[in-house]
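A.B. asks: please find the sequence and the predicted model below.
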Amino acid sequence: MDEKPARDAAPDCCGTSHPTKESTQMTQGNSTTAGSLRISPLPLEAAELNVWTLMTATQLRDLRADLIAALNEHTPAANSRLADIPERMVLVATELATNALKHGLPPTIVRLLRTRNEFVLDVADHDPTTSPEFTETRPVDGGGRGLHLARAFALDVGWYSADSTKHIWAAFPIVDADADAS
């Protein structure tokens, strides 16, 4: 399934135009899923906080450390207790970036964005001709679990293709739900 990018969408740091929910047109009917992963652009109000460009898997270590530092920097002091959200985000970012490095075309672009209540990870590769798919038949130690982990750990997960890139994004809460309940 392919998406036609919005003609009036603004390019991001990668030169990629991002369609809005209102302007995204599907080329195959009203379908909104690909292997159970919802086709959806990023939340409209997401503001970019950090960007990492990866060419090889050896850069994943720096991504993990930099992502933790960025999350700490961009977490409001009043809501500084994120519990395990940073660890979950690092795991999902690593898995999605590894998938992009392994199955997509370089460079892999990882972005940290923020809405009012969520952090959003956006991982892009430069192969918009393929769709992300869940693997159901591999053994547990056989890899291919990045999308499953993203769906299990994130509030919401989606993907879209625009111009020369394919993006998979995952949203995480800024405020720890346990902290709000107390």
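C.D. replies: Good, I have the coordinates. Numbering: from 1, shown residues only.
A.B. asks: contacts, neighbours, all on C-alpha from now
C.D. replies: Will do.
A.B. asks: need the three-state assignment for N50.
C.D. replies: Assigned with DSSP: H, G, I helix; E, B strand; the rest coil, N50 falls in the strand class.
A.B. asks: that one: what's its closest spatial neighbour, skipping adjacent residues?
C.D. replies: Among residues not flanking N50 along the chain, L112 sits closest, at 5.1 Å (Cα to Cα, 6 or more residues apart in numbering).
A.B. asks: which helices and strands does whichever strand or helix holds that neighbour pack with?
C.D. replies: Using DSSP states H and E, L112 sits within strand 108-114. If you count contacts as 3 or more Cα pairs under 8 Å, 6 or more residues apart in numbering; DSSP states H and E, strand 108-114 packs onto strand 47-54, helix 85-103, strand 118-125.
A.B. asks: all the helices of the chain, residue numbers only.
C.D. replies: Here the chain has its helices, by DSSP state H, at 60-73, 85-103, 146-153, 177-181.
A.B. asks: R138: which of the ones you listed is closest?
C.D. replies: Proximity to R138 (Cα to Cα) singles out helix 146-153 among those, at 12.2 Å.
A.B. asks: which strands or helices does that closest one pack on?
C.D. replies: In this structure, helix 146-153 packs against helix 85-103, strand 165-173, with contacts taken as 3+ Cα pairs under 8 Å, 6+ apart.
A.B. asks: before we go on, here's another structure to hold up against the first:
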Amino acid sequence: MEVNVSEQHWVQQPPPVITGNIWTWQLESTDQLPAVRAELRGLLSLVSRLEPVSDIEFEEKFLLAFDELASNALRHGGRPVRARVSFGSEGLLVEVSDSAATSPPTPAVGRDPSQGGLGLGLVAALASAHGWVTQAERKLVWAFCRRMAPRRRGAFG
């Protein structure tokens, strides 16, 4: 199934409440993102040993969603940028906030893909749910990735 990432809409709605592990980062620059992504990958790997995530592809999609939302906030939002990841039995939630409360997330529509700007559409296509809200003079953009039941191994593997 092909998804047109430029046609994904971002509705103003609160994120789901996820109970479980919560990790937070204060982001000042896109230069931090590789290290934060590596740290998050390690945390997901550690927690997955105790409570398996459905598969590596799920984690990679979530890491991509995290990276896109964080880099968008750093490039287009106001500082400080805060990122929060919640890992629960329901799934993974990424919330990224910045001080540009009056600037809603605006996916690129009708733009030549070579010009970039498709990150929000990509996140919307990857996530089970997504949205944004304003809270205490900050904009919070979020994406939720629902966990699937781990694949069961058959008798031969």
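C.D. replies: Everything's here; your move. Given the structure is predicted, the values throughout are model-derived calculations rather than measurements.
A.B. asks: the residue nearest to N50 of the first structure pairs with which position in the second structure?
C.D. replies: Aligned counterpart of L112 of the first structure in the second structure: V85 (TM-score structural alignment).
A.B. asks: just the helices of the first structure: most buried one?
C.D. replies: Per residue and on average, the most neighbours among the helices of the first structure fall to helix 85-103, with a mean of 21 (mean count of other Cα atoms under 10 Å).
A.B. asks: shouldn't the residue nearest to N50 of the first structure be in contact with L42?
C.D. replies: No - at 11.6 Å, L112 of the first structure does not count as touching L42 under the criterion of Cα atoms under 8 Å.
A.B. asks: circling back: for the strand holding L112 of the first structure, give me the average deviation versus the second structure.
C.D. replies: For strand 108-114 of the first structure, the mean deviation from the second structure after alignment is 1.1 Å (mean Cα distance after the TM-score superposition for the first structure).
A.B. asks: buried residues in that strand, which are they?
C.D. replies: 108-114 (16 or more other Cα atoms under 10 Å).
A.B. asks: contacts for that strand?
C.D. replies: Applying Cα atoms under 8 Å, 6 or more residues apart in numbering, the contact partners of strand 108-114 of the first structure are 14, 46-55, 67, 93, 97, 100-101, 119-126.
A.B. asks: so what's V123 of the second structure closest to, chain neighbours aside?
C.D. replies: Nearest to V123 of the second structure is A65, by Cα to Cα, 6+ apart, at 5.1 Å.
A.B. asks: counterpart of the one you found in the first structure?
C.D. replies: In the first structure, A65 of the second structure lines up with V92, judged by TM-score structural alignment.
A.B. asks: its match touches A150, doesn't it?
C.D. replies: Yes - counting by Cα under 8 Å, V92 of the first structure touches A150, with 5.5 Å between them.
A.B. asks: pretty sure G119 of the second structure is touching D67, no?
C.D. replies: No - assessed by Cα under 8 Å, G119 of the second structure is found out of contact with D67, at 9.2 Å.
A.B. asks: now list whatever residues contact both of those two.
C.D. replies: With Cα under 8 Å, 6+ apart, G119 of the second structure and D67 have no common neighbours.
A.B. asks: how much space between the aligned residue in the first structure for Q135 of the second structure and V123 of the first structure?
C.D. replies: Using TM-score structural alignment, the partner of Q135 of the second structure in the first structure is A162. Separation of A162 of the first structure from V123 of the first structure (Cα to Cα, to the nearest Å): 13 Å.
A.B. asks: quick one, which of the two is more surrounded?
C.D. replies: Remark: of A162 of the first structure and V123, V123 carries more neighbours, 28 against 23, as counted by other Cα atoms under 10 Å.
A.B. asks: now do the contacts for that one.
C.D. replies: Going by Cα under 8 Å, 6+ apart, V123 of the first structure touches 93, 96-97, 100, 108-111, 167-169.
A.B. asks: can you match those residues up with the second structure and say which hold?
C.D. replies: Among the contacts of V123 of the first structure, the contacts conserved in the second structure (both residues aligned by TM-score structural alignment, their matches' Cα atoms under 8 Å) are 96-97, 100, 108-111, 167-169.
A.B. asks: and the aligned residue in the second structure for K102 of the first structure, what does it touch?
C.D. replies: Counting by TM-score structural alignment, K102 of the first structure corresponds to R75 in the second structure. Contacts for R75 of the second structure were tallied using Cα under 8 Å, 6+ apart; they are T30.
A.B. asks: from R153 of the second structure, how far off is R75 of the second structure?
C.D. replies: From R75 of the second structure to R153 of the second structure the distance is 43 Å (Cα to Cα).
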